[in-house]
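J.: Give me a model of this one.
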Amino acid sequence: MSSLRFENATIYTPELSAARSLAIANGHVAEAAPTAPCYDLTDLIVVPGLIDLQLNGAFGHDFTSDPHTIGAVAAGLPQYGVTAFLPTIITSPLSQVAAAQQVVQQGNFTGSRVLGLHLEGPFLNPAKRGAHNPSHLQNPSLAAIETWSPANGVRLVTLAPELDAADELIRALVERGVVVSAGHSEATFEEAEAGFNQGIRAVTHLFNAMPALHHREPGLAGAALSDQRITMGLIPDGVHVHAGLVRHIWHSASQRIAIVSDAQAALGMPDGEYLLGDTTLTVANGEARRSDGRLAGSVLAMDQALRNIHAWTNSPLEQILPAFTTIPANLLGLAHYGRIAINNPADLVIFDQQHYQVVATLVGGNIVYGSTTLEQRQC
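T.: Here you go, the predicted model:
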């Protein structure tokens, strides 16, 4: 069903709208759809679908070790309000990247949209490798990225800008339309700024896998915070970054924050052991760690991330939503996503007003989660 109408809803575009009705025709937001099925959304909220720029896997599936599981995860993500995401391939043999590119290019996914890959590695600083296998790290090489482009399924690349020849890769990727993000890096403030000037426009999971912010050596984190061109990925799970620091950064730079989950195979699963690439993680009490104690992704769902930001910052929903919608969409150059506007794809989430729990999710006007609940609200 790609044509329908909502009545009596509270609508955020992500700004709070005066409108109380919303029409969808042929999978897009429309001015009217008078003959379409109608649903009464009294006491419910309609918002743009959430976009996750960094997701390593979920539901027991790890994208790096088995890229063919991307489709299975896409089908399950609407329960968390996610309507679009970047499957993230961590540092691994380039053959795994090629396999993931092939899966994405073949498409034919159901559920959340796959916007392309986020390649987190292999051009990372070994000193800040985090959970990445050091044996798979590589020096920057133009030959290695020969096929990396949006047309070939690659949308975003994380690299360490201080590495030798990284500047050549940054320029080449930017020229192809790939977004470049700095991460897993020991870059100084000056090295980070040089990378930004070469075309880097994002920083991967701010504060994690980079030197701590210091008042005399601000490093990559300080450079990102001070440069208005940079979108900063942030993991608000209370493990990767303290809630108090999230609150401080939010109130000073929320217009440049893209909330990410950085979730891995344990998302939606019980505690236990899971793969991240070729590394086994132990997940317990909301944390995922390698055997050496290093953090390795999260178990954070995007709807929980939204609730965390609301609780920690006491910000109204219209100020929170851009970090989950328009900001990531704009970073990728996909401004028709992340906003409720006439002719934009009808990728929507319906929340309850009190707790921001997901009631239903639509992708391209199709109800991909919560259809039974909505059927009980027919006009």
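
J.: Could you use CA atoms for every contact and neighbour count after this?
T.: Fine.

J.: Where do the helices of the stretch 101-250 of the chain begin and end?
T.: 166-176, 189-198, 219-226, 243-253 (DSSP state H, counting those that start in this stretch).

J.: for the third one, packing partners?
T.: Contact here means 3 or more Cα pairs under 8 Å, 6 or more residues apart in numbering; DSSP states H and E; on that basis helix 219-226 packs against helix 189-198.

J.: Please spell out which residues along the helix it packs on are buried.
T.: 189, 191-196, 198 (16 or more other Cα atoms under 10 Å).

J.: Just say which of the helices of the stretch 101-250 of the chain is most tucked in.
T.: Among the helices of the stretch 101-250 of the chain, the stretch with the highest mean neighbour count (mean count of other Cα atoms under 10 Å) is helix 219-226, at a mean of 22.

J.: Pull the residues that contact that helix.
T.: For helix 219-226, the external contacting residues (Cα atoms under 8 Å, 6 or more residues apart in numbering) are 185-190, 192-193, 202-203, 206-207, 210-213, 230-232, 253.

J.: run the last query once more with 10 Å
T.: Helix 219-226 has contacts (Cα atoms under 10 Å, 6 or more residues apart in numbering) with 160-161, 182-193, 196, 201-203, 205-208, 210-215, 217-218, 230-232, 249, 252-253, 256.

J.: Need the buried ones from the residues you listed selected in PyMOL.
T.: Command for PyMOL that selects the buried part of the contacts of helix 219-226, burial taken from 16+ other Cα under 10 Å:
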select buried, resi 160+161+182+183+184+185+186+187+188+189+191+192+193+196+201+202+203+205+206+207+208+210+211+218+230+231+232+249+256
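
J.: a markdown table for the helices of the stretch 101-250 of the chain, including distance to D237?
T.: Shown next, in a markdown table, are these (distance: least, Cα to Cα, whole Å):
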| stretch | distance to D237 |
| --- | --- |
| helix 166-176 | 30 |
| helix 189-198 | 26 |
| helix 219-226 | 19 |
| helix 243-253 | 8 |
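
J.: E175 and I145: what is the separation?
T.: E175 sits 13 Å away from I145, going by Cα to Cα, to the nearest Å.

J.: what is in contact with those two at once?
T.: Joint contacts of E175 and I145 (Cα under 10 Å, 6+ apart) are L169.

J.: ok, V363 - contacts?
T.: Neighbours of V363 in contact, by Cα under 10 Å, 6+ apart: 2, 27-28, 49, 78, 82-84, 110-113, 345-349, 369.

J.: again, only this time at 6 Å
T.: By Cα atoms under 6 Å, 6 or more residues apart in numbering, V363 lies in contact with D347.

J.: for comparison, sequence B:
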Amino acid sequence: MADAPAPLLFRRTTVISPPRRAEAVDVLLAQGRVQAVAPAGMLDADNAEVLDAAHLILTPGWIDLQINGAFGQDFTLTPQALWDVAAQLPKLGITAFLPTIITAPRETVAQAQAIWLAGPPPGWKGARPLGLHIEGPFLHPERKGAHPPQHLRLPDRAWVEDWHPARGVRMVTLAPELPGALELVQYLTARGVVVSMGHTMATWDQAQAAFAAGVTYGTHLYNAMRGFHHREPGAVGALLARPDIPVGLIVDGIHVHPAAVRLAWQAKGPYALTLVTDASAGLGMPPGTYRLGDMTILVREHDARLPDGTLAGSVLRPDRALRNLMAFTAASLVDAVSAWTVAPARVLGLPRPAIEPGAAANLTLLHRDDLTVAGTVLAGHLVWA
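T.: Okay, here's the model as predicted:
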């Protein structure tokens, strides 16, 4: 990141720092931290850039646990695009994320690890990649979704010996019912990797075994997993029945019916439901043809699909996901913001995002009137507005 910016003073703004909301307050940022939050008119700071923010809502910075690419670039096809895409994500309100590598040859994952470990170019500013989310290749073929079948494989410890947070791997999605999967879950979790259940045909009993082995998350609930049946609740039922196991949810109104979103919200609430975009290269781009790993995807205004019609990630803007969650569930704005902040931080074991003295100055700014993204602050830098 660049040198520390000049102090920023937001005047007369609204602060949402789940579970709290404060109206008509001033917020002072300096040295990459929140220095003070006080009633409007109570703060002064020499040399601060003063912003009249009565029309804004300030929230902690948003964290997306599943981004495959954006702005025309795909991390699996071109891992070196990571820092370029990350520099543009603040336009969407994202301040931190997990670049997601879908099912691919082992060399692709190694290349992505090397790029993450090398760090950003000089002078870079952008959303912080917190490590990689490796989605595959240990997925059930019947629930592969948009993953290339030629690269699917059974769990193999030799494949993952270099997968741990110090080497850039933060999360792994796998199908826990595959032979050898539970042993792999135990191995990865012992190294500090978050292991998630996804692209799975797991039964209820197999899901319980996965939780016992160390699975602590569910990747894009409902999508690409055995559905609920009253005599075999499957992976969906198992995840919904565990309030302590957080899940990701793509709330674009296409991947998941609004009624199913409402059910998930009732089961999980604001601290165990994480909004995710599952964004593909078409996010932030006009309709057209793009790539997702080895495959061509067709992007329209609101969705991305393979030529056979299979959903292939999304083009969901994070602020639309926030508004959809509120519309589908009647969630309050405070609780909906938690699904972009507190809930994903909890999944990764990060400090609770907050706007309070001493907290990191990573903020997402919303227009008060329509809840669209107005700007983003990263380590005290106003990087987009």
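
J.: Would you pull the TM-score for this pair?
T.: Once superposed, chain against chain, the TM-score is 0.94 (TM-score structural alignment, normalised by the length of structure 1); 369 aligned residues with a Cα RMSD of 1.4 Å.

J.: rewinding a little: which of the buried residues of helix 189-198 of structure 1 lies closest to A33 of structure 1?
T.: F196 (45.5 Å; Cα to Cα).

J.: The closest one -> structure 2?
T.: Correspondence of F196 of structure 1 to structure 2, assessed by TM-score structural alignment: F211.

J.: Need the counterpart of I250 of structure 2 in structure 1.
T.: By TM-score structural alignment, I250 of structure 2 lines up with I235.

J.: That match contacts A258, correct?
T.: No. Using Cα atoms under 6 Å, I235 of structure 1 makes no contact with A258, being 9.0 Å away.

J.: Would you quantify the distance from the residue nearest the centre of structure 2 to V347 of structure 2?
T.: The residue lying closest to the centre of structure 2 (Cα atoms, centre = their mean) is D64, at 1.7 Å. As judged by Cα to Cα, D64 of structure 2 and V347 of structure 2 stand 11 Å apart.

J.: Which residues does stretch 82-101 of structure 1 contact?
T.: Under Cα under 6 Å, 6+ apart, the answer for stretch 82-101 of structure 1 is 49-56, 64, 67, 112-122, 132, 136, 153.

J.: let's see it at 7 Å
T.: Residues from elsewhere that reach stretch 82-101 of structure 1 (Cα atoms under 7 Å, 6 or more residues apart in numbering): 49-56, 63-64, 67, 70, 112-122, 132-133, 136-137, 152-153, 277, 302, 347, 363.

J.: What range does it cover in structure 2?
T.: Stretch 82-101 of structure 1 maps onto residues 94-113 of structure 2, going by TM-score structural alignment.

J.: again with stretch 350-359 of structure 1
T.: Going by TM-score structural alignment, stretch 350-359 of structure 1 lines up with residues 365-374 of structure 2.

J.: chain center to that stretch, what's the gap?
T.: 20 Å (Cα atoms, centre = their mean, to the nearest Å).

J.: Could you list the buried residues of that stretch?
T.: So for stretch 365-374 of structure 2, counting by 16+ other Cα under 10 Å, buried means 365-368, 371-374.

J.: can you tell me the distance between the two ends of that stretch?
T.: Across stretch 365-374 of structure 2, the terminal residues are separated by 5 Å (Cα to Cα).

J.: Also stretch 283-299 of structure 2?
T.: 9 Å.

J.: what sits against the counterpart of H199 of structure 2 in structure 1?
T.: In structure 1, the residue matched to H199 of structure 2 (TM-score structural alignment) is H184. Contacts for H184 of structure 1 (Cα under 7 Å, 6+ apart) come out as 124-125, 128-129, 159-160, 209-210.

J.: what's the matching residue for P270 of structure 1 over in structure 2?
T.: Match for P270 of structure 1 (TM-score structural alignment): P286.

J.: so where do the strands sit in the stretch 201-350 of structure 1?
T.: 202-203, 231-234, 257-259, 272-276, 279-284, 287-289, 348-352 (DSSP state E, counting those that start in this stretch).

J.: Which elements pack onto the first one?
T.: I take that to be strand 202-203 of structure 1. If you count contacts as 3 or more Cα pairs under 7 Å, 6 or more residues apart in numbering; DSSP states H and E, strand 202-203 of structure 1 packs onto strand 179-182, strand 231-234.

J.: Quick one: average offset of it versus structure 2, please.
T.: If you overlay the two and look at strand 202-203 of structure 1, the average distance to its match in structure 2 is 0.3 Å (mean Cα distance after the TM-score superposition for structure 1).

J.: Tell me how far stretch 182-202 of structure 2 lies from the chain's centre.
T.: 18 Å.

J.: Just the terminal-to-terminal distance for that stretch.
T.: 12 Å.

J.: and what of stretch 165-183 of structure 1?
T.: End to end - Cα to Cα - stretch 165-183 of structure 1 spans 16 Å.

J.: what's in contact with it?
T.: So stretch 165-183 of structure 1 is contacted by 140, 142, 149-150, 154-161, 195, 198-204, 209, 332 (Cα under 7 Å, 6+ apart).

J.: Alignment lookup: the residue nearest to the centre of structure 2 to structure 1.
T.: D64 of structure 2 maps onto D52 in structure 1, by TM-score structural alignment.

J.: What about the nearest residue to its match once chain neighbours are set aside, how many residues nearby?
T.: Once flanking residues are discounted, D52 of structure 1 sits nearest to F85: 4.6 Å by Cα to Cα, 6 or more residues apart in numbering. For F85 of structure 1, the neighbour count with other Cα atoms under 10 Å is 23.

J.: what angle separates the helix or strand hosting F85 of structure 1 from strand 272-276?
T.: Secondary structure assigned from DSSP states H and E places F85 of structure 1 in strand 82-90. Per axes from the mean of the first three to the mean of the last three Cα atoms, to 10 degrees, the angle that strand 82-90 of structure 1 makes with strand 272-276 is 70 degrees.
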